[in-house]
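J.: Fold the stuff below for me.
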Amino acid sequence: MRIDVISLFPEFVAQCAAFGVVGRAAERGLLSLHGWNPRDHAEGNYRRVDERPFGGGPGMVMLIDPLRASLRAARAADPALAKVVYLSPQGAPLTQARVRELAGRDRLILLCGRYEGIDERLIAAEVDEEISIGDYVLSGGELAAAVLVDAVARLQEGVLNDVESATQDSFGDDGLLDCPHYTRPVEHELGEVPAVLMSGNHAEIARWRRRQALGRTWQRRPDLLDEAALSKADRRLLDEYRASLAQAATDVAAENPLDQARTAKP
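T.: Here you go, the predicted model:
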């Protein structure tokens, strides 16, 4: 997969992509990342890439021509058809389903804005899709581009050492959050590892993990459950999780009757 990034700071995205999973993907030849700086296509002694907005107001707006020339250069660098994505807080939210779709493409061109954004005419003429990584505003699109590159790179075949890692992550094939994970030591001052994980009973371990994933999703992201296709077995596991929470709360109250009396409503 080839990803081109158009940015005033292309080296920033390149540095972010040099480590971990993305760096490994590049080393294995599974991903190539290329940066393009609009200043290289700007005119004049100062190579301006921005100007005051029409209609007044604060900030600056990125000019059409330097960005358009960068897009043309990026497209010409490889014959494969490229989808142009503008990283913008006004874009559609980036989801794991969207990441999977983008990861299946041969090429992406990521457009990073700065200041108050870029001229709307360029967006209308050249951009295929706007994507947002969250309901907040950053100083520029570089961080968002780095996030998208990382999310897409780890789904390239051969990047992860264990192919099951991607499918079992949060927002995986079932759309649920991931279950909790534990490692050595078994006993610690912060608690013990659940006994089922050391039982060697793979069926029970799978059942426990599924119940935890369902319960954690119900507690933290109930909206995801509305979209998930839960089986009857899943619903029974979720009921078990809820019942275990209620029982735990009852046990705590029984052990601390004084605290219960203090917090009880009159």
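J.: From here on, just use CA atoms for contacts and neighbour counts.
T.: Noted.
J.: Tell me where the chain has strands.
T.: For the chain, the strands defined by DSSP state E occupy 2-6, 32-36, 50-51, 61-62, 83-93, 107-112, 129-132, 187-188, 191-192.
J.: would TSV of those strands with distance to residue 260 and mean neighbour count be doable?
T.: Listed next are the strands of the chain as TSV, based on distance: least, CA to CA, whole Å; neighbours: other CA atoms under 10 Å:
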stretch	distance to residue 260	mean neighbour count
strand 2-6	58	23
strand 32-36	59	19
strand 50-51	63	17
strand 61-62	59	22
strand 83-93	43	20
strand 107-112	54	25
strand 129-132	45	19
strand 187-188	29	9
strand 191-192	24	10
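J.: Pipe the ones you listed into TSV and attach distance to residue 240 per row.
T.: Converted to TSV, those look like this (distance: least, CA to CA, whole Å):
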stretch	distance to residue 240
strand 2-6	45
strand 32-36	47
strand 50-51	58
strand 61-62	55
strand 83-93	33
strand 107-112	44
strand 129-132	37
strand 187-188	26
strand 191-192	21
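J.: Which of these sits closest to residue 158?
T.: Ranking the strands of the chain by distance to residue 158, with CA to CA as the measure, places strand 32-36 first at 14.3 Å.
J.: compare with the first, here's sequence two:
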Amino acid sequence: MTFEFDVITLLPGMLEAVTQFGVTGRAYRRDLYRLRTWNPRDYSSNRYRKVDDAPYGGGAGMVMMAEPLDLAISSAKRWQNANLAGKTRAIYLSPQGKHVDHARVLQLASMSGITLVCGRYEGIDERFIVQHIDEELSIGDYVISGGELAAMVLIDAIVRQLPGALGDAESADKDSLVDGLLEYPQYTRPEVYREQSVPRILLTGDHAKIKRWRLQQSLGRTWLKRPDLLIKKYPDGLPDQERLLLEEFKLAEKNITSG
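T.: I've put the predicted structure just below:
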């Protein structure tokens, strides 16, 4: 089944990059997903194709008008209803939305398609959100110029989960954060680079020891950089093996710091 992305955007040209490069480009050429853009300007009743106006109550900036957005997303939904058999969802990319995480990406990838609404200016008319949006999602607590970049991030994350999108079937399963932890450090040739050597354990060929070391490094990196993820993954505390591995990591870090 081909996944369907419908994007409501004033800048459809920006989305072309997704279909041309890297994993998403290859997946697009293999017809693993379709990407359609719907420009609200094409649905404006104004001869100047105006889609924004000043906010009621005053304030800086302009607000995207409800009608052009309404007509654009209605066209997208009609297309989906006629061509898609499974479940779809309308998402507004907004800093007020819930943060996207891997679990949500997997849920979205299991659908037949999604509609992404990219805001511009100071935002969009709230009445459009109430009438058409199923959920709001955010890629982080910072401000960007519009929803297009956020949409591209979400599209990339979803496409990676589509069957056949990645060359190595295990790649998606081993990505950082997939199991709730940050990924262990990676190394390749040469064995020594600028007087720094690859950890000796990775040269032993002992797969059991390597697996243990990698789990320890994932736990340690998560503890150092994102301790909130440890709490989320282990709300009742770390299992005995993970606790011992993390204690060993902490001791090694202490020795390095004090040394």
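J.: After superposition, what's the TM-score here?
T.: Once superposed, the chains reach a TM-score of 0.94 (TM-score structural alignment, normalised by the length of the second structure), with 250 aligned residues with a CA RMSD of 1.1 Å.
J.: re the thing from before, among the strands of the first structure, which comes closest to residue 118 of the first structure?
T.: Counting by CA to CA, and looking across all of the strands of the first structure, nearest comes strand 61-62 at 4.5 Å.
J.: whereabouts in the second structure does that closest one align?
T.: Mapped onto the second structure using TM-score structural alignment, strand 61-62 of the first structure spans residues 63-64.
J.: Could you pull out the helices in the stretch 101-250 of the second structure for me?
T.: For the stretch 101-250 of the second structure, the helices defined by DSSP state H, counting those that start in this stretch occupy 102-109, 126-132, 147-159, 171-174, 207-225, 227-233, 240-258.
J.: Give me the distance between residue 148 of the second structure and residue 119 of the second structure.
T.: Per CA to CA, to the nearest Å, residue 148 of the second structure is found 8 Å from residue 119 of the second structure.
J.: So between the two, which is more surrounded?
T.: Counted by other CA atoms under 10 Å, residue 148 of the second structure and residue 119 do not tie: residue 148 has more neighbours, with 25 against 22.
J.: Just tell me what residue 209 of the second structure corresponds to in the first structure.
T.: Using TM-score structural alignment, residue 209 of the second structure sits opposite residue 204 in the first structure.
J.: List the residues that contact that match.
T.: By CA atoms under 8 Å, 6 or more residues apart in numbering, the residues touching residue 204 of the first structure are residue 196.
J.: Same question for residue 15 of the first structure.
T.: Residue 15 of the first structure neighbours (CA under 8 Å, 6+ apart): none.
J.: so what corresponds to it in the second structure?
T.: Match for residue 15 of the first structure (TM-score structural alignment): residue 17.
J.: re earlier: what's the average per-residue distance for the match of strand 61-62 of the first structure once overlaid on the first structure?
T.: Following the fit onto the first structure, the mean deviation recorded for stretch 63-64 of the second structure is 0.5 Å by mean CA distance after the TM-score superposition for the first structure.
J.: where's that stretch relative to the chain centroid, distance-wise?
T.: Remark: stretch 63-64 of the second structure is offset 25 Å from the chain centroid, using CA atoms, centre = their mean, to the nearest Å.
J.: can you check stretch 148-168 of the first structure too?
T.: That offset, for stretch 148-168 of the first structure, works out to 12 Å (CA atoms, centre = their mean).
J.: Just give me the neighbour total for the aligned partner of residue 170 of the first structure in the second structure.
T.: Correspondence of residue 170 of the first structure to the second structure, assessed by TM-score structural alignment: residue 176. When counting by other CA under 10 Å, one arrives at 14 neighbours for residue 176 of the second structure.
J.: Residue 176 of the second structure touches residue 182, doesn't it?
T.: Yes. Between residue 176 of the second structure and residue 182 there is a contact at 4.9 Å, judged by CA atoms under 8 Å.
J.: Identify the contacts common to residue 148 and residue 119 of the second structure.
T.: With CA under 8 Å, 6+ apart as the test, residue 148 of the second structure and residue 119 both reach residue 9.
J.: Distance from the chain centre to stretch 229-249 of the second structure, please.
T.: 26 Å.
J.: Oh, that last question was meant for stretch 12-25 of the second structure, not what I typed.
T.: On CA atoms, centre = their mean, the centre of stretch 12-25 of the second structure falls 15 Å from the chain's centre.
J.: For the second structure, list the residue farthest from the centre, please.
T.: In the second structure, the greatest distance from the average C-alpha position (CA atoms, centre = their mean) is reached by residue 259, at 39.8 Å.
J.: any idea how far that residue lies from residue 35 of the second structure?
T.: Residue 259 of the second structure is 55 Å from residue 35 of the second structure, by CA to CA.
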